[in-house]
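Colleague: Fold the following.
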Amino acid sequence: MSSYLRAEDDLDAEAEALLERGWLIRDQEGRLWITKAGEEARLSLKRHAPAIRAHIHKGIDDADYVTTLKVLRQLIQNTSGSM
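Modeller: Modelled structure (predicted):
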């Protein structure tokens, strides 16, 4: 999972959103645990992710998609630095 985390990610805010949805609970020691609803949501996403991705990428060549991501990342990097 560390390969998905970035320095600017706010894990506390993400956890809070999942707590509010009822997908996580916090125990007395402050540890986070997935709930039954959270596990159902995780399994649903896993099951539907390929179809969602196929729909989003319909008509877009893989090479074009990769180029677009590179350009967008560079735009973000260019605008997040000091001027």
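Colleague: going forward, measure contacts and count neighbours with C-alpha atoms only.
Modeller: Will do.
Colleague: Whichever strand or helix holds residue 15: how far from the chain's middle?
Modeller: Using DSSP states H and E, residue 15 maps to helix 11-21. The chain centre lies 12 Å from the centre of helix 11-21; the measure is Cα atoms, centre = their mean, to the nearest Å.
Colleague: compare with the first, here's sequence two:
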Amino acid sequence: MDYSHDDAGLARQPIGYWSWAAHDATVTHIRAALAEHGLTQPPWWVINQLIGAEEDGRDRAEVVTFLSGYLDTGADGIEAAVDELLDRGLITQDDEARLRITPEGRALRDRAFARVARARAEIHEGIADEEFVAALKVLQRMIHNVGAKAYHH
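Modeller: Here you go, the predicted structure:
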């Protein structure tokens, strides 16, 4: 990457392009890491919602509602992810629509988690936490400035 632009030149760069380019590059990198374990993002998100809820499980509708706003996946996309995980035996659903991760699902999640952690480290290499936090605050402010909303749990 060419970092030779002076600050005044960088200040005039289009945020739409750079935010899209950052999204595309980082999400592609994360998706490639998950694909190494036979996962896409929506099932990954569902699995992570079930960690720590092995005994009582989580209500399916609650999980779907909670995740449906992630990357414009929508409720249908999350429902499909739940069904995929059920079909693969990575989670179970009881008669009260409570979801629980299976031992196989837990083992897959643990392996994939280690790979995703490596991908995150690769993405964040050379970026101090303070710089990352500052970048997020700037993006959040820009979202607010145009009257939009974004959230991440």
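Colleague: returning to what we had before: could you list the residues in contact with the helix holding residue 15 of structure 1?
Modeller: 24, 25, 26 (Cα atoms under 8 Å, 6 or more residues apart in numbering).
Colleague: if you set the cut-off to 10 Å instead, what comes out?
Modeller: Under the contact criterion Cα atoms under 10 Å, 6 or more residues apart in numbering, helix 11-21 of structure 1 has outside partners 5, 22, 23, 24, 25, 26, 32, 33, 34, 35, 37, 38.
Colleague: Any buried residues in the following helix or strand past that helix, and which?
Modeller: Once helix 11-21 of structure 1 ends, the next helix or strand along the chain (criterion: DSSP H and E) is strand 24-26. Buried residues in strand 24-26 of structure 1, counted by 16 or more other Cα atoms under 10 Å: 24, 25.
Colleague: so strand 24-26 of structure 1 matches what in structure 2?
Modeller: Matched against structure 2 by TM-score structural alignment, strand 24-26 of structure 1 falls on residues 91-93.
Colleague: Now the matching stretch on structure 1. Mean distance?
Modeller: Averaged over the aligned pairs, stretch 91-93 of structure 2 sits 2.1 Å from structure 1 after superposition, using mean Cα distance after the TM-score superposition for structure 1.
Colleague: quick one, whichever helix in structure 1 runs longest and helix 11-21 angle?
Modeller: Longest helix of structure 1, by residue count under DSSP state H: helix 36-56. In terms of direction (axes from the mean of the first three to the mean of the last three Cα atoms, to 10 degrees), helix 36-56 of structure 1 departs from helix 11-21 by 110 degrees.
Colleague: Can you name the residues in contact with helix 36-56 of structure 1?
Modeller: 18, 19, 21, 22, 23, 24, 25, 34, 35, 57, 58, 60.
Colleague: try 7 Å
Modeller: 22, 23, 24 (Cα atoms under 7 Å, 6 or more residues apart in numbering).
Colleague: As a markdown table, those with distance to residue 71 of structure 1 would be great.
Modeller: Output for the contacts of helix 36-56 of structure 1, formatted as a markdown table (distance: Cα to Cα, whole Å):
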| residue | distance to residue 71 of structure 1 |
| --- | --- |
| 22 | 37 |
| 23 | 34 |
| 24 | 35 |
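Colleague: Out of these, which comes closest to residue 65 of structure 1?
Modeller: Ranked by distance to residue 65 of structure 1 (Cα to Cα), these are led by residue 23 at 31.8 Å.
Colleague: Let me know how buried the spatially closest residue to that closest one that is not a sequence neighbour is, in neighbour terms.
Modeller: Of all residues not flanking residue 23 of structure 1 in the chain, residue 38 sits nearest, at 3.7 Å (Cα to Cα, 6 or more residues apart in numbering). Counted with other Cα atoms under 10 Å, residues neighbouring residue 38 of structure 1 total 18.
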